[in-house]
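>>> compute the structure for the input listed below.
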Amino acid sequence: MTEVQFYRDSDLPFFELKLCDSSRLAYKKHAHEEYSLGIVDAGRSTLWCGGRLLAVGPQSVVLIPAGVIHACNPQAENQWRYKMLFLDAGWVNQFFAATGRPAAGCPAVKAMTDKQALAVIGNMVASLTGPSGPLAKEASIISLLEQAANAVSPVLPGRRTKELSKLAVIRDYLHAHFRQKITLAALEQVSGLNRFTMLRAFKEEFAVPPHTYQTLLRINYAKRQLRQNKPVTEIAYAAGFYDQSHFIKVFKGHTGVTPEKYQRLR
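I've put the predicted structure just below:
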């Protein structure tokens, strides 16, 4: 039995996430217009590409460039489960150029077994399949792509630049618009910083990435509104959260208590 799910976001048309849970699912030789970034959850397979055979196992991350003909053949005795992130080739090539890497020319397989790498994968899936906004979603994709790209093409020395003077513009924009839906494209436009280098530079300067900074602003706003005894449902939407359930989960994660309990505290 095969179960396949797809996730897309109209605000971020450059990606498509595929979740596949199957006892055995093999494909003939084929190619995609997009870059393919696959994460294996269970099972083992052999990736064929241009006469080369690459072993793929649990917690492997596979990066396949756009247009490269390949085929994946899971072993029959194993359950085969994986996630596949399809990324627009132009968007990925911008990432390679902005981060000082030569574009990937052939598939690569990297085992991501350390806790930090696994957390990056988990965060990406939770963001893309949950109620996160476009800022958090794109940031999670870039974080995972950075992890995978390090195995393919390391950063070339001297090509990465940080325009720290422009980070204050981003911070001020977040303060002014934190209740709204914000994208990396918007931050790129107001600051002049490339989105791929912006994330790292912003985190180095302010300790958290832009989407987390935005969430902190929303939480602080919500706390002020709760102290004024505003209705929780009203606060959830006014602060910019997806719905009341999302607001309660995020608020408790940051404060240790639900909004209702915080409101009762005196």
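
>>> CA only for contacts and neighbour counts going forward, please
Noted.

>>> compute the first-to-last residue distance for stretch 57-67.
23 Å (Cα to Cα, to the nearest Å).

>>> and what of stretch 253-262?
13 Å.

>>> residues in contact with that stretch?
219, 223, 226, 232, 248, 249, 251, 252 (Cα atoms under 8 Å, 6 or more residues apart in numbering).

>>> show me how far it is from its chain's centre.
26 Å (Cα atoms, centre = their mean, to the nearest Å).

>>> what about residue 150, neighbour count?
12 (other Cα atoms under 10 Å).

>>> please give me the structure for this one as well, since I'd like to look at both together:
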Amino acid sequence: MKKMNDRKIIFDKTLNIEAYIFSDGTQDFPNHFHDHYVIGLINNGNRTLTYGETKYYIKSDDMILFNPFDNHDCRNQDGSLLKYIAVNIPKQSMEYLTYMIKDKNTLKFKYPVIKDMGLAKQFEKVHYMIMENENEMEREELFILFMDELIDKYSKYKSLEINNENNKIQTIENYIIENYDKIISLDILSEISGMNKYAVIRSFTKIKGITPYRYIETIRINKSKELLKYNNDIVEVALKLGFNDQSHFTKTFKKLTGLTPGEYKNIFK
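Below is the predicted model of the structure:
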């Protein structure tokens, strides 16, 4: 386990998840999304969470449940110091869990913020066992039991079909996903979608809940995390993913994750 000032983070190979603790932090996290599920618990501190178009005021004992690609931002509300524990679960792992537990394809959490003291206590115990690398069989068993109850109470099942709300925005999204490592401009997005660039910004932000630029940033950072896991050079990762230089990459990475690329890379050594 690596300790980085006010943060601790590990990768549990058995469960295939990241577990981490943020403590004594006041950092704001701007509008972004994850390509994985996030389950977290606030131990201390007051925060304002904007999830899509809805604002929540979160505090101690609140649990947060983020679905992949759901945009959100989280900001310090009153200067209080944050203590927060969480796990990141890859989509493939969640799909496997959902299939094994409920015989379904995949799921979507119904609410981004819940108050459930019983589940919170279970989560604290499971999280502690992961962070301390305690008995493998027991922690896997407790994790599955926790997920079983969480899925039962606070999720809905859905198919894996893509919901095409707007064909033009879907075209833009597909282009970004396929070309995130290249130079992408509003002119290019305008050309491929058949919309003027002002309509691109307005429509994309309305439908996706995040601006095209921030969407591109988030995709690049999510991809960079995969490369850093395998000990790739930070400068090479930055250039490979279309960042101007290492400084730009580091600034963006920390803005969206709370860690520097070097700190994140050290987790997997």
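
>>> can you give me the strands in the stretch 51-200 of structure 1?
Secondary structure of the stretch 51-200 of structure 1 (DSSP state E, counting those that start in this stretch): strands at 52-56, 60-64, 71-74, 80-87, 108-111.

>>> how about the fourth one, aligned to which bit of structure 2?
When you say that, I think you mean strand 80-87 of structure 1. The alignment of strand 80-87 of structure 1 onto structure 2 (TM-score structural alignment) covers residues 82-89.

>>> how about stretch 213-224 of structure 2, aligned to which bit of structure 1?
With TM-score structural alignment applied, stretch 213-224 of structure 2 matches no range in structure 1.

>>> can you pull out the helices in the stretch 151-269 of structure 2?
Remark: helices assigned in the stretch 151-269 of structure 2 by DSSP state H, counting those that start in this stretch are 167-179, 186-193, 197-208, 212-229, 234-240, 246-257, 261-266.

>>> for the stretch 51-200 of structure 1, same thing?
89-98, 115-129, 134-152, 167-177, 184-191, 195-206.

>>> now the last one against helix 89-98, angle please.
Right, helix 195-206 of structure 1. On the basis of axes from the mean of the first three to the mean of the last three Cα atoms, to 10 degrees, helix 195-206 of structure 1 is oriented at 50 degrees to helix 89-98.

>>> re earlier: and of the helices of the stretch 151-269 of structure 2, who's closest to residue 23 of structure 2?
When those are compared by Cα to Cα, helix 246-257 sits nearest residue 23 of structure 2, at 14.1 Å.

>>> and that closest one, what's buried?
246, 249, 250, 252, 253, 254, 255, 256, 257 (16 or more other Cα atoms under 10 Å).

>>> so what corresponds to the first one in structure 1?
Think residue 246 of structure 2. Residue 246 of structure 2 maps onto nothing in structure 1, by TM-score structural alignment.

>>> what range does stretch 255-265 of structure 2 cover in structure 1?
Counting by TM-score structural alignment, stretch 255-265 of structure 2 lines up with no residues of structure 1.

>>> closest one to residue 11 of structure 2 out of the buried residues of helix 246-257 of structure 2, please.
Using Cα to Cα, residue 257 is the member of these that sits closest to residue 11 of structure 2, with 15.3 Å.

>>> right, and out of the contacts of stretch 253-262 of structure 1, which lies closest to residue 130 of structure 1?
residue 249 (12.2 Å).

>>> which strand or helix spans that closest one?
helix 244-255 (DSSP states H and E).

>>> read off where that helix ends up in structure 2.
Under TM-score structural alignment, there's no match for helix 244-255 of structure 1.

>>> helix or strand next in line after that helix, which one?
Where DSSP H and E defines the elements, the next helix or strand beyond helix 244-255 of structure 1 is helix 259-264.

>>> and stretch 189-205 of structure 1, which stretch of structure 2?
By TM-score structural alignment, stretch 189-205 of structure 1 lines up with nothing in structure 2.

>>> related to what we said a few turns ago, which of the contacts of stretch 253-262 of structure 1 are buried?
For the contacts of stretch 253-262 of structure 1, buried by 16+ other Cα under 10 Å: 219, 223, 226, 232, 248, 251.

>>> and residue 175 of structure 2, what pairs with it in structure 1?
That one, residue 175 of structure 2, aligns with nothing by TM-score structural alignment.

>>> deepest-packed of the helices of the stretch 51-200 of structure 1, please.
helix 134-152 (a mean of 20; mean count of other Cα atoms under 10 Å).

>>> angle of that helix against helix 184-191?
Angle of helix 134-152 of structure 1 versus helix 184-191, following the same axes, to 10 degrees, is 90 degrees.

>>> tell me the angle of helix 134-152 of structure 1 relative to strand 60-64?
Going by the same axes, to 10 degrees, helix 134-152 of structure 1 makes 90 degrees with strand 60-64.

>>> what's helix 134-152 of structure 1 packed up against?
strand 60-64, strand 108-111, helix 115-129, helix 184-191, helix 210-227 (3 or more Cα pairs under 8 Å, 6 or more residues apart in numbering; DSSP states H and E).

>>> what's the mean distance for it versus structure 2?
Superposed on structure 2, helix 134-152 of structure 1 shows a mean distance of 2.8 Å to its aligned residues (mean Cα distance after the TM-score superposition for structure 1).

>>> give me the contacts around that helix.
11-12, 37, 61-63, 104, 108-110, 117, 120-121, 123-124, 127-128, 181-184, 196, 199, 210-212.

>>> wait, what's in contact with residue 74 of structure 1?
Contacts of residue 74 of structure 1 (Cα under 8 Å, 6+ apart): 24, 25, 26, 43, 44, 45, 46, 80.

>>> again but with residue 157 of structure 2, I slipped
104, 105, 106, 107, 108.

>>> the last one -> structure 1?
Residue 108 of structure 2 maps onto residue 104 of structure 1 when the alignment is built from TM-score structural alignment.
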